[in-house]
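Engineer: Below are the sequence and a predicted model for it; my questions follow.
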Amino acid sequence: MKTDLIPAPVRSWLYGIATALIPLLSAYGIISEQTAPLWIALAGAILATGTALAYRPTRAQKQDEKGD
């Protein structure tokens, strides 16, 4: 069973985009300098949480392993 919500290459691309785009948005005054670190933290939290959720053990998987 494939559990990737966001495949690793896409996550890597999104991290790069987020860490480049957010400072640019701040430099052009679209987001404030005070909130830019919060936006980067949010992007990291979403991408990291998606990975953690994809690989967490579930009760159904544990029961399947016992039944084999």
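Structural biologist: Here it is on my side, so go on. Keep in mind that this is a model prediction, so the values were computed, not measured. Numbers count the residues shown, from 1 in each chain.

Engineer: alpha carbons only for contacts and neighbour counts from here, please
Structural biologist: Will do.

Engineer: so what secondary structure elements neighbour the helix or strand containing Ile46?
Structural biologist: Using DSSP states H and E, Ile46 sits within helix 36-54. Under the contact definition 3 or more C-alpha pairs under 8 Å, 6 or more residues apart in numbering; DSSP states H and E, helix 36-54 sits against helix 8-27.

Engineer: Enumerate the positions of the helix it packs on that are buried.
Structural biologist: 11, 14, 18-19, 22-23, 26 (16 or more other C-alpha atoms under 10 Å).

Engineer: Use this one as the comparison:
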Amino acid sequence: MTLRTLTVVVFILMGTIAVVLVVLPYLRRGALAPAGETFTRLTRTRPARLAFVLVWAWLGWHFLAR
């Protein structure tokens, strides 16, 4: 397995997990909090929002800018 193939497989796996985490709360009420509610709780304070923006910028810079 080449590094490129491994990278594609990991991205597909992460996308699948993300879709499951978004859909699961609507299929089984009470199993998990919906993604929007979770995001709202995580970014409630200013330092948390700043940390989120910095992590997002770091990820974009290192993985998407080529």
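Structural biologist: Alright, I've got the coordinates. Everything numeric in this text was worked out from a predicted model, so none of it was measured.

Engineer: For the two chains, what TM-score is obtained?
Structural biologist: The TM-score (TM-score structural alignment, normalised by the length of structure 2) is 0.37; 45 aligned residues with a C-alpha RMSD of 4.1 Å.

Engineer: Against Arg59 of structure 1, how distant is the residue nearest the centre of structure 1?
Structural biologist: Geometric centre of structure 1, nearest residue: Leu47, 0.2 Å, by C-alpha atoms, centre = their mean. Per C-alpha to C-alpha, to the nearest Å, Leu47 of structure 1 is found 24 Å from Arg59 of structure 1.

Engineer: if we can go back for a sec, so which of the buried residues of helix 8-27 of structure 1 is the closest to Glu65 of structure 1?
Structural biologist: In terms of C-alpha to C-alpha, no member of the buried residues of helix 8-27 of structure 1 lies closer to Glu65 of structure 1 than Arg11, at 29.3 Å.

Engineer: My guess is that closest one contacts Leu47. True?
Structural biologist: Yes: Arg11 of structure 1 is within contact range of Leu47, at 6.8 Å (criterion: C-alpha atoms under 8 Å).

Engineer: Report the distance from stretch 36-52 of structure 1 to the chain centre.
Structural biologist: Here stretch 36-52 of structure 1 is found 5 Å from its chain centre; the criterion is C-alpha atoms, centre = their mean, to the nearest Å.

Engineer: Many thanks, I have nothing further to ask.
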